[in-house]
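Q: Just the structure for this:
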Amino acid sequence: MKVIDLNHRGIRTTKLEATRHFYEDLLGLEQGHRPSALPSKGYWLYAGEKPIIHLVEDSDGSIDGTNTPREDLTDAGGQTHMALTVEKARDAVDRLIEAGVPYWDRLFKNPVMYQIFVEDPNGFLVELIDRNPGEINGPICKIVE
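A: As a prediction, the model looks like this:
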């Protein structure tokens, strides 16, 4: 067996619309086909032709929906995260700033890799990786030589 790529990540949430807004409007995913036979309310969010986020509404209250934000938005021990390979990551930064959503970023010089860390409305950590960021205008939290 050889793992090729991330197929999708399911997120169960009591904040379905806020979570959809985050992934669509701030990160640029698009709502697409979701089988109507599925019993719960939710959305499948696509990157191109691929559904990579499955949002499922928590209608039975089995999760409490409270957030405990981490100050540095890094993957603290035991916390799960999802990493997405992206292009033009600074466009996402502009949208996050405009929406008042905190993020943390860093740029690796060798090999070149620009990372952005941001929490969705459920406190789930999302890492955006741009391997060809070009020239970055504006401040960066950390530069790694």
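Q: Every contact and neighbour count from this point should use C-alpha atoms.
A: OK.
Q: contacting residues around residue 15?
A: 57, 65, 121, 122 (CA atoms under 8 Å, 6 or more residues apart in numbering).
Q: of the residues you listed, closest to residue 29?
A: residue 121 (15.5 Å; CA to CA).
Q: what's around residue 38, how many residues?
A: 9 (other CA atoms under 10 Å).
Q: Residue 43 is in what secondary structure piece?
A: strand 42-47 (DSSP states H and E).
Q: Show me what counts as buried in that strand.
A: Going by neighbour count (16 or more other CA atoms under 10 Å), the buried part of strand 42-47 is 42, 43, 44, 45, 46.
Q: swap in stretch 124-136?
A: Buried residues in stretch 124-136 (16+ other CA under 10 Å): 124, 125, 126, 127, 128, 129, 130, 131, 133.
Q: gap between stretch 110-130 and the chain center?
A: Centroid displacement of stretch 110-130 relative to its chain, using CA atoms, centre = their mean, to the nearest Å, is 7 Å.
Q: Just the endpoints, please. Distance across it?
A: By CA to CA, to the nearest Å, the extent of stretch 110-130 from end to end equals 13 Å.
Q: got it, and stretch 64-83?
A: End-to-end distance for stretch 64-83, by CA to CA: 25 Å.
Q: What helix or strand is the residue most central in space within the chain located in?
A: Centroid-nearest residue in the chain: residue 126, 3.7 Å away (criterion: CA atoms, centre = their mean). Per DSSP H and E, residue 126 falls inside strand 125-130.
Q: Let's see this one next, to set against the first:
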Amino acid sequence: MTVIDMNHFTVLSNNLEKSKAFYINILGLKEGYRPPFAFPGAWLYVGDRAILHIMAGRSMPINAAGVIDHMAFTASNLQAMVDTLKQYNIDYELQRLKGLEIWQLFCHDPDGAKVELDFPAHESEPKQ
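A: Below is the predicted model of the structure:
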């Protein structure tokens, strides 16, 4: 057996609607089918793939297990993303990755999960 692809990330949320609003309104994911689990949540899609699962209705762990630092998405239209983040008063950091010259934008979801958005090198520096 070998790993052939990334399937999805799961994030925990204190406020499902707030989390959904971030990932749908800010990042442009779409809510889609989710099996009828006994706990609240959402599956968010890019195309026909559910790439992000949100779990709610549980207490946030005091000492979270694991060492995942952030999740990263490939994105496009850097200027539109910067404008949207400003509109929603979401802090972000933007840098050009040396060597590859891609743009890396970092922000946090409503529950503090770190999100990286990678934009193509050919995109112009956004007007801040």
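Q: quick revisit: can you name every helix or strand that the strand holding residue 126 of structure 1 contacts?
A: Here strand 125-130 of structure 1 touches strand 81-85, helix 89-99, strand 112-119, going by 3 or more CA pairs under 8 Å, 6 or more residues apart in numbering; DSSP states H and E.
Q: Average separation of it from the aligned part of structure 2, please.
A: Superposing on structure 2 and averaging over aligned pairs (mean CA distance after the TM-score superposition for structure 1), strand 125-130 of structure 1 comes out at 0.7 Å.
Q: matching residues in structure 2 for that strand?
A: The counterpart of strand 125-130 of structure 1 in structure 2, using TM-score structural alignment, spans residues 114-119.
Q: isn't residue 124 of structure 1 right next to residue 81, touching?
A: Yes. Residue 124 of structure 1 is within contact range of residue 81, at 6.4 Å (criterion: CA atoms under 8 Å).
Q: neighbouring contacts of stretch 44-59 of structure 1?
A: For stretch 44-59 of structure 1, using CA under 8 Å, 6+ apart, the contacting residues are 6-16, 19-20, 23-24, 29-34, 40-43.
Q: let's go with 10 Å and repeat that
A: Outside stretch 44-59 of structure 1, the residues that touch it by CA atoms under 10 Å, 6 or more residues apart in numbering are 6-17, 19-20, 23-24, 28-35, 38-43, 64-65, 82, 84, 86.
Q: list the buried ones in that stretch?
A: 44, 45, 46, 51, 52, 53, 54, 55, 56, 57, 58.
Q: what do we get in structure 2 for the third one?
A: In structure 2, the residue matched to residue 46 of structure 1 (TM-score structural alignment) is residue 45.
Q: what sits against the nearest residue to its match once chain neighbours are set aside?
A: Nearest non-adjacent residue to residue 45 of structure 2, counting by CA to CA, 6 or more residues apart in numbering: residue 30, 5.0 Å away. Applying CA under 10 Å, 6+ apart to residue 30 of structure 2 gives the contacts 20, 23, 24, 43, 44, 45, 46, 47, 48, 49, 50, 52.
Q: Likewise for residue 96 of structure 1?
A: Going by CA under 10 Å, 6+ apart, residue 96 of structure 1 touches 22, 25, 26, 27, 90, 102, 103, 118.
Q: Let's see that with 7 Å instead.
A: Contact analysis of residue 96 of structure 1 by CA atoms under 7 Å, 6 or more residues apart in numbering lists residue 26.
Q: Which residue, other than its chain neighbours, is closest to residue 97 of structure 2?
A: Among residues not flanking residue 97 of structure 2 along the chain, residue 103 sits closest, at 6.2 Å (CA to CA, 6+ apart).
Q: pretty sure that neighbour contacts residue 81?
A: No. Residue 103 of structure 2 is not in contact with residue 81 according to CA atoms under 7 Å; the separation is 11.9 Å.
Q: Reformat the buried residues of strand 42-47 of structure 1 as CSV; add distance to residue 96 of structure 1.
A: What follows is these, written out as CSV (distance: CA to CA, whole Å):
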residue, distance to residue 96 of structure 1
42, 24
43, 22
44, 22
45, 19
46, 19
